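Chemist: With the input below, show me the fold.
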Amino acid sequence: MSDKICNSLWRASSPAAPVLAPLEGRVDVEVVIVGAGFTGLSAALHLAKFGISVAVIEAQEVGFGGSGRNVGLANAGVWLEPDQLDNAIGTEAGSIMYKALAAAPEFVYGLIKEYDIQCEPVRNGTLHAGVGKSGLAQLQRRCEQMQKRGAPVQLLDAAEAQVRIGSSKFNSALFDPRAGTIQPLAYARGLAHAALKEGAKLFDQSPVSKIEPADNGWVLHTEKGQVHAEKVMLATNAYSEFGVKEQARKFVPIFYSQLATKPLSEAQLASILPNKEGVWDTCTVMSSFRLDQQGRLVFGGMGGEGSVLSNWATQRVTELFPILSKVQWDYCWTGKIAYSEDHLPHCQQLEKGLFSVAGYSGRGIGPGTVVGAELAEWLSGRRESLSIPTTVLRDISFRELKRLFYEVGAHTYHIGQQSHALD
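Modeler: Alright, predicted model coming up:
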C-alpha cells in the first residue's frame, strides 16, 4: 500500500507551510501535543490564545497525515445517523455531541476568516447523493432525523439532485447548506501559521521515540531533544507510529485514495457541480467528488493507489459524467482513515495527564477542529467535559483482518464494477 503524498494535488496547490525546525535540546511547556493535524493544531492555537504554554511535535511535516490528504469536505456532524448516535452513547450525550459538531462548519469557516487562511474556502453546501432504494431510504431517515433536531437540510428529488450534481446516476441527494469545501492541506498549514502567531511552539521532523513519566508530568524524547510538560495530548489519529504505536490498536486503518483531473472546460464546469458543492454517495464502498479552485474534478474512493482503483475511477467518472469523454488524471494520492468500532471519535485518558484523541472515521475537518478547541478549554480548566466520548477504548480484536476485509472488499468491488461495465 502506498502512503505517498508526492503526487498530491493539495501539496501542489497549497500555500507554503511555516518554516519549522526539528526539536533540539530541552523545552518546557504546560501542554505538549503529538501530531500537527487539525486536532493538534486547533488545540495548540486555542491553548496559546488562553495563555497556556504549548508545543506541538510532528514526526514528519504539518498536515502529513489525514489532515493533508482528505477530500476537503467541511461537513457537520459524524457518520452515524442522529438516532444511531443517541443509541450509541445515550440521548443526553448524543444531543450534546450532535449540537457541538453540527456547528463545526461555522467554527471552521470562522477561523478561516479570522486568520485569513488561504485554503480555497467555498461554503455552498454539500450533497449526500442517493444510490438505489437503500440509498434513498437512508437519506430519507437522515433528513427526517436532522430536521427534527433543527438542521436546515433539504432532501432533493431525482430531478433536482441530477441537475445539481450534473449526473443522471443518482435518485436523490441530501443538501446541507451549512457545509462546504476547503483545500485541506492549505487549511492545516494555515492553522499552523495561526498557532505560531498566538505563541505556540511547533517542531517538525521530530518523531517521538519514548514517552515516560517525570516529576510533575511527562517527558517526551525525540532523537535530538525532549519536551517536559504537565499534560500530553496524542493527536495522531490513523498515523500512530513511533512512540505512540500502541494507540493504533484502538482503530482500524482504512486506505482512501484520490485522483484529480486536468482542469475542466467551461462547458464541462457549467454541467458538473455548477454550484460547487462537495459530494459523497451512499454506496457501501463510498466514493466522493468535488471541484477545486482551478476547475479540476477531484474523485476519491476506498482503497490504496493502483491500476485497479484508477481504472475503476476512470470508468466510474465517465459513467457519472458522459460529458467527460476522456478522463486524464494529473494527480493521485492516498491517505489513511482511523475507523473506530462505533464510528465515533474518542478522547481517552490513558494515565493522569496523558490523553489520546482519534477515530474520526473519515470526518475529520469539522470535528477535529472543534474537538481541538474543546481540548484546549478542557485542559485549561475552562470546561468540565468534552462533547465526544471519553471512554478508554479496548484494543480492536482481529484488527488486521478487519483492515484486510475493508481493503479486499473495496478491491473486489472496483474489479466487479469494471467487469460489469464491460458486459
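
Chemist: going forward, measure contacts and count neighbours with C-alpha atoms only.
Modeler: Noted.

Chemist: Quickly note the distance from residue 32 to residue 190.
Modeler: Here residue 32 is placed at a distance of 20 Å from residue 190 (C-alpha to C-alpha, to the nearest Å).

Chemist: And residue 87, by the same measure?
Modeler: Distance of residue 87 to residue 190, given as C-alpha to C-alpha: 37 Å.

Chemist: Please say which of the two ends up with more neighbours.
Modeler: More crowded of residue 87 and residue 190, by other C-alpha atoms under 10 Å: residue 190, with 26 against 12.

Chemist: Against which helices or strands is the helix or strand where the more buried one lies packed?
Modeler: Element membership of residue 190 [criterion: DSSP states H and E] is helix 184-198. If you count contacts as 3 or more C-alpha pairs under 8 Å, 6 or more residues apart in numbering; DSSP states H and E, helix 184-198 packs onto helix 9-13, helix 38-49, strand 201-203.

Chemist: Sequence B follows; please return its structure for comparison with A:
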Amino acid sequence: MNRLVRRLGTADAVVIGLGSMIGAGVFSAFAPAAAAAGSGLLAGLVIAGVVAYCNASSSAALAARYPTSGGTYVYGRERLGDWWGFTAGWGFVIGKTASCAAMALTVASYVSPAWARPLAVLAVLSFAAVNYFGVTRTARLARVLLVVTLVALGLTLVAVYGGAAGPAPGWTSGGPLGVLQAAGLLFFAFAGYARIATLGEEVRDPERTIPRAIPIALGIAFAVYALVGVGLLASLGPAALAASPAPLADAAQAGGLAWLAPAARVGAVVAGLGALLALLTGIGRTALAMARNSDLPGWLAAVHPRHRVPHHAEIVLAVVVCGLVLTVDLRGAIGFSSFGVLVYYAIANASALTLRALPRWVPVLGLAGCLLLAATLPWQSVVAGLAVFAVGLAGRAVARRS
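Modeler: Sure thing, here's the model as predicted:
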C-alpha cells in the first residue's frame, strides 16, 4: 500500500516543529533585523509573532480537516482550486529547498569557514540518509538536537543576562518600513510550524494532535525569541547588533561570563542541523503530495516498501540542495525563502477563510500580514521570488496543455 504510517504523537510533532523554528534563525536573524529597524526590531518581532499566530491557527484548522501529507498544497487544492494549491506547493518546495541550503551553509560556516561548502554537502547527505530510514528515527534525532540546542541557548542567555552590564544602548529606529522589513526577516525564524501540518499523514489522531501541537510549539518559540531579542539589544545595542556576524556569541563574549560564549557557537551548529533535518522531512512530504496529483513527476510519489518514506523525493531533494550549497549565496537564499514562505502562508489563510472553524479576523489578518511582509522584503528577494513563481506556473500550464 502506497501510504505513510501514523507513528507520531503530540510530543513528537511539537519537537519537530520546535526543531524547525528554534534553528539557525535565532542565531542569525536578529542582526539583519536590527540593521533594518534598529531597536524597532522588538516591534517587528511582535508583528511577526502575530502573523505567525494567525498562520498557525489557520494551518491547524485546515490540518484537522485534511489530515494528509502536503500542508497548504492540499488545503489550497481542496478549498480554492488546483492552481492555488500548486502555487502554495511550488512556493513551499522551492522556498524551503533554498532554506535547506541556507541552514547547511550556516552550520558549516560556524564549524570551518574555509571548508564551508564541502561540510554543508556532508551535512545534507547525512541528514537525508536519516530521513530515508524512517520518520521515527527523524523524530528521535530531532528530539536530541532540540535538547542540545536549548541547553546551549540557555547557557548563552545566562552569559548575556548574567554578565557585567555595558553602556546603555541608544534607541534607534528604521521607521515603519524598517520595522516591517524586520518582521519579514524574523518571520523566517517562525516558519517551522508548517512542518507539523505537512506530517498530517504520519501523526496519530491528527484531528486533535495537529491543532494541539502547532500553538504549543509556536508559543515556546516566541518566548525564546523574545528573551533573545531583549538580551541582544541590552548587551550590544542596535548598532553593534546590526554589524555582528554572530550576535549571540558576541553578546555572550561582551559580558562577565565570557567563558560561556562557546555555547553560542555550539548551539548555532546544532540548531542549524535540527532545522535542516525538519526541513528535509517537510519538503519530501509536500513533494509526495504534489506528485500524487501529477503536479510533479509521478515517480516522486513512490513510498519505500520497508521504511515507509517518500524515498524518491528524498533523494532528489538531497541532490538539488547539494547543488545549491555549491553555487548559491547565503543571503540570497534566505531572502528568496522568506518570500516563498509568506506566499505559502497567504494561501493557507485564504483557504482557511472558506472554513467556519475560526473567527473570520484570524485568516483575514494572517492573509493581509503575509502579503504586506512579502511586499516589504528587499526588492531583490521580491523580484527573484516573482520570477520563480512565474516559471513554475508557466511550466504547469505548458504541461497541462500538452
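
Chemist: Once they're superposed, what TM-score comes out?
Modeler: Remark: TM-score between the superposed chains equals 0.29 [TM-score structural alignment, normalised by the length of structure 2]; 176 aligned residues with a C-alpha RMSD of 6.3 Å.

Chemist: so which of the helices and strands packed on helix 184-198 of structure 1 gets nearest residue 163 of structure 1?
Modeler: helix 9-13 (27.1 Å; C-alpha to C-alpha).

Chemist: Next secondary structure element downstream of the closest one?
Modeler: Per DSSP H and E, the first helix or strand lying C-terminal to helix 9-13 of structure 1 is strand 25-34.

Chemist: other SSEs contacting that following strand?
Modeler: Applying 3+ C-alpha pairs under 8 Å, 6+ apart, we find strand 25-34 of structure 1 packed against helix 38-49, strand 54-57, strand 225-234.

Chemist: burial measure for residue 154 of structure 2, as a count.
Modeler: 17.

Chemist: what helix or strand is it on?
Modeler: Assigned by DSSP H and E, residue 154 of structure 2 falls within helix 135-162.

Chemist: Can you give the distance of the helix or strand just after that helix from its chain's centre?
Modeler: Using DSSP H and E, the next helix or strand after helix 135-162 of structure 2 towards the C-terminus is helix 175-190. Offset of helix 175-190 of structure 2 from its chain centre (C-alpha atoms, centre = their mean, to the nearest Å): 15 Å.

Chemist: Helix 175-190 of structure 2: which residues count as buried?
Modeler: Across helix 175-190 of structure 2, burial judged by 16 or more other C-alpha atoms under 10 Å covers 178-190.

Chemist: for whatever helix or strand comes next after that helix, packing partners?
Modeler: Next along the chain after helix 175-190 of structure 2, taking DSSP H and E as the criterion, comes helix 194-198. Counting contacts by 3+ C-alpha pairs under 8 Å, 6+ apart, helix 194-198 of structure 2 packs against helix 10-21, helix 41-65, helix 206-243, helix 262-292.

Chemist: Would you tell me which of those helices gets closest to residue 98 of structure 2?
Modeler: Proximity to residue 98 of structure 2 (C-alpha to C-alpha) singles out helix 262-292 among those, at 10.1 Å.

Chemist: now the angle from the closest one to helix 175-190?
Modeler: Taking axes from the mean of the first three to the mean of the last three C-alpha atoms, to 10 degrees, one finds helix 262-292 of structure 2 and helix 175-190 inclined to each other by 80 degrees.

Chemist: can you pull the buried residues of helix 262-292 of structure 2?
Modeler: Under the neighbour-count criterion of 16+ other C-alpha under 10 Å, helix 262-292 of structure 2 has 262-292 buried.

Chemist: if we can go back for a sec, only the buried residues of the helix holding residue 190 of structure 1, if you could.
Modeler: Those would be 184-196, 198, for helix 184-198 of structure 1 by 16+ other C-alpha under 10 Å.

Chemist: Next, the angle helix 38-49 makes with that helix.
Modeler: With the same axes, to 10 degrees defining the directions, helix 184-198 of structure 1 sits at 20 degrees from helix 38-49.

Chemist: returning to what we had before: show me how far the helix holding residue 154 of structure 2 is from its chain's centre.
Modeler: Between the centre of helix 135-162 of structure 2 and the centre of its host chain there is 16 Å, according to C-alpha atoms, centre = their mean.
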